[in-house]
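S.K.: Dropping a prediction and its sequence here:
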Amino acid sequence: MNSETFLDYYEILEISENATNEEIRDAYKKKALETHPDRFVQGSSDSAISPTISQEEAKDRFQKIADAYYVLSDETRRAQYDRVKTSRKKKGESATTLDVGRANANQIFGDVFEELLRPEVDNPHWFYAPIGAVTGGALGFICANVPGLVLGAYAGNKLGSIRDAKGVSVYDAYSKLSSNHKAAILSSLAAKLITSGRI
């Protein structure tokens, strides 16, 4: 970050400079849900929180919100940011720059929303689940006719689902969903968290 692009992260998250870690996290959740680019894919029904924003504008805002959270949620980075911000006020706009790197917006979103996304991501069946169901059913039929087919298909499907999700984070699973499914999940989370006043 250079002096020309110094941003007021408190203003971006709409919080005070004395905000607690919990307030920072809650503000991030609200802003991230409002501007997540997946909510603005063509054909998705936005929940009317930010109906006029384009997907490109959403990407830019989403990155700035992630950067703000990345800096303010860490004690060391926040202290450095506050020193630079204070110095710029005293010495003028061109004084002291801040170099804390750039946040990985998707990784931060996945980390913060992991628990909330888990029940919303409907355990998608990608490849191994249907293959497991077919092969399990075939083996079950060979061993025990129709009852074996039903039991084998069920067991194969469950084992396949486990294999599909093995070693995959919730956000990775979310990322493999269709655009409309992702948009629906984000709108659902926004409705639950923002309109209910939980954040």
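M.R.: That came through, no problem.
S.K.: going forward, measure contacts between C-alpha atoms and count neighbours the same way
M.R.: OK.
S.K.: Distance from the chain centre to the host helix or strand of Tyr70, please.
M.R.: Secondary structure from DSSP states H and E places Tyr70 in helix 55-72. Centroid separation for helix 55-72 versus its chain: 12 Å, with Cα atoms, centre = their mean, to the nearest Å.
S.K.: Tell me how far Ser161 lies from Gly167.
M.R.: With distances taken as Cα to Cα, to the nearest Å, Ser161 is found 12 Å from Gly167.
S.K.: repeat for Asn145
M.R.: With distances taken as Cα to Cα, Asn145 is found 35 Å from Gly167.
S.K.: Tell me which of the two has more neighbours.
M.R.: Using other Cα atoms under 10 Å as the criterion, Asn145 and Gly167 rank with Asn145 on top: 13 against 9.
S.K.: who touches that one in this structure?
M.R.: The contact partners of Asn145, by Cα atoms under 8 Å, 6 or more residues apart in numbering, come to none.
S.K.: can you give me the strands for the chain?
M.R.: Counting by DSSP state E, no segments of the chain form strands.
S.K.: for it, what's the longest helix?
M.R.: helix 128-165 (DSSP state H).
S.K.: returning to that earlier point: give the buried residues for the helix holding Tyr70.
M.R.: 55, 58-59, 61-72 (16 or more other Cα atoms under 10 Å).
S.K.: elements contacting that helix?
M.R.: Secondary-structure packing of helix 55-72 (3 or more Cα pairs under 8 Å, 6 or more residues apart in numbering; DSSP states H and E): helix 9-13, helix 21-35, helix 75-91, helix 105-120.
S.K.: Ok, which of the ones you listed comes nearest Gly140?
M.R.: Of all the helices and strands packed on helix 55-72, it is helix 105-120 that lies closest to Gly140, at 31.4 Å by Cα to Cα.
S.K.: hold the first one in mind and look at this next one:
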Amino acid sequence: MTSCPALLRRPALAIGSNLEPVTVSPLVNRTSFNQPRHSSAQLLRRPTFSDHSPPSNMGSTFPDYYAILGIEPSATPEQVKTAYKRKSLLCHPDRIPAGPEAEAKKKKATVEFQAVADAYYTLSDTSRRSNYDQLRSSRPSSSRTSNFDSSSSYFNFFNSARQSNTADAQDAYDDDKESDAGTQPDAEHVFGSVFEDMLRPEVNRHVPVWTWAGAASGAVLGFIAGNLPGAAVGGFAGSKLGAVRDAKGKAVYTVFKELGSDQKAQVLAALAAKVFGMAGIGGQGSR
């Protein structure tokens, strides 16, 4: 019986032979050999957390964003936002006064501030919250923690899940409007977006030369509204800092960050008085 290599080899011609050369077509298309076949539905289906097992880099603990915000899993979007406002004001790094231990305290507060922002970013969006709840329900309750350091592992897992998909599925995923869901948000951007309207008058007290003028008035003084025409307001990730900008193109939170440390502390104290005053909760002592 003739072997496969012999069938696939182009036959050699003897010198002087009258035979015409014959090319034998390969029996197997090697490019498709042993390749998995995917239906169009499989390729276009958006991957979810349930498709993947938690990788080793996620560790034995899982961030419980409900516990981090101090709310129940049944919390409404408005309750999620209110909880974020309270928690973020209590742990904002700019509340730490100068002193011998200020650097260590700010470092600790920054980790908490980021975890609180991660929690709000995840739970404030229907799609992100659904994906998070799927993964949370698959983990034993003993592994859930309100430890702020565990938050980064959640986003590392999401990115790992995305990278493990086929190229076609990845392309379809990237076309989705929520394709940034695996990117850990900038905590400062989240805070600036959520507190934008409340920050404006407080910042204006410390920068009186930039006074607010409504868009309808047509005035070109102080803060003016709008990103690029048609752009969504209040993005959390990337470079979107919110819609309210001054005449030089600065977002209101950027102006806030340029204030002195004492001024920033005063602004945050004013915001806390409004937020906790409405909720009937005390200020710093309640932390």
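M.R.: Nice, I can see it. From a predicted model like this one, the values you see are computed outputs, not experimental measurements.
S.K.: picking up where we left off before, in structure 2, what range does the helix holding Tyr70 of structure 1 match?
M.R.: Under TM-score structural alignment, helix 55-72 of structure 1 corresponds to residues 106-123 of structure 2.
S.K.: Show residues contacting that stretch.
M.R.: Contact with stretch 106-123 of structure 2 is made by 65-66, 68-69, 77, 80-81, 84, 87-88, 91-94, 96, 128-129, 132, 148-149, 151-152, 184-187, 190-191, 236, as judged by Cα under 8 Å, 6+ apart.
S.K.: re earlier: so which of the helices and strands packed on helix 55-72 of structure 1 gets nearest Gly152 of structure 1?
M.R.: Judged by Cα to Cα, the one of the helices and strands packed on helix 55-72 of structure 1 that comes nearest to Gly152 of structure 1 is helix 105-120, at 26.8 Å.
S.K.: mean distance, that closest one to its aligned residues in structure 2?
M.R.: Once fitted to structure 2, helix 105-120 of structure 1 is off its aligned match by 0.3 Å on average (mean Cα distance after the TM-score superposition for structure 1).
S.K.: what's the angle between that helix and helix 55-72?
M.R.: Using axes from the mean of the first three to the mean of the last three Cα atoms, to 10 degrees, one finds that helix 105-120 of structure 1 and helix 55-72 are set 100 degrees apart in direction.
S.K.: so where is helix 105-120 of structure 1 in structure 2?
M.R.: Mapped onto structure 2 using TM-score structural alignment, helix 105-120 of structure 1 covers residues 187-202.
S.K.: Which residues are in contact with Pro37 of structure 1?
M.R.: Residues near Pro37 of structure 1 by Cα under 8 Å, 6+ apart: Gln55, Glu56, Ala58, Lys59, Phe62.
S.K.: residue in structure 2 matching it?
M.R.: Alignment note: Pro37 of structure 1 maps to Pro93 in structure 2; criterion TM-score structural alignment.
S.K.: Measure the mean distance from stretch 55-71 of structure 1 to structure 2 post-superposition.
M.R.: By mean Cα distance after the TM-score superposition for structure 1, the fitted stretch 55-71 of structure 1 averages 0.6 Å away from its aligned residues in structure 2.
S.K.: so who does the residue nearest the centre of structure 1 touch?
M.R.: In structure 1, the C-alpha nearest the mean C-alpha coordinate belongs to Phe109, at 3.4 Å (Cα atoms, centre = their mean). By Cα under 8 Å, 6+ apart, Phe109 of structure 1 lies in contact with Ala32, Ala66.
S.K.: For it, give its distance to Ala66 of structure 1.
M.R.: In terms of Cα to Cα, Phe109 of structure 1 sits 8 Å off from Ala66 of structure 1.
S.K.: how close does Tyr128 of structure 1 get to Tyr28 of structure 1?
M.R.: Separation of Tyr128 of structure 1 from Tyr28 of structure 1 (Cα to Cα): 36 Å.
S.K.: Which positions in the helix or strand hosting Phe155 of structure 2 come out as buried?
M.R.: Secondary structure from DSSP H and E places Phe155 of structure 2 in helix 151-163. Using 16+ other Cα under 10 Å as the test for burial, helix 151-163 of structure 2 gives Ser151, Ser152, Ser153, Tyr154, Phe155, Asn156, Phe157, Phe158, Asn159, Ser160, Ala161, Arg162.
S.K.: Now do the very next helix or strand once past that helix: which range of structure 1 does it align onto?
M.R.: Per DSSP H and E, the first helix or strand lying C-terminal to helix 151-163 of structure 2 is helix 167-174. The counterpart of helix 167-174 of structure 2 in structure 1, using TM-score structural alignment, is absent.
S.K.: between helix 167-174 of structure 2 and helix 151-163, how many degrees?
M.R.: Using the same axes, to 10 degrees: helix 167-174 of structure 2 against helix 151-163 is 130 degrees.
S.K.: for helix 167-174 of structure 2, packing partners?
M.R.: Here helix 167-174 of structure 2 touches helix 40-44, going by 3+ Cα pairs under 8 Å, 6+ apart.
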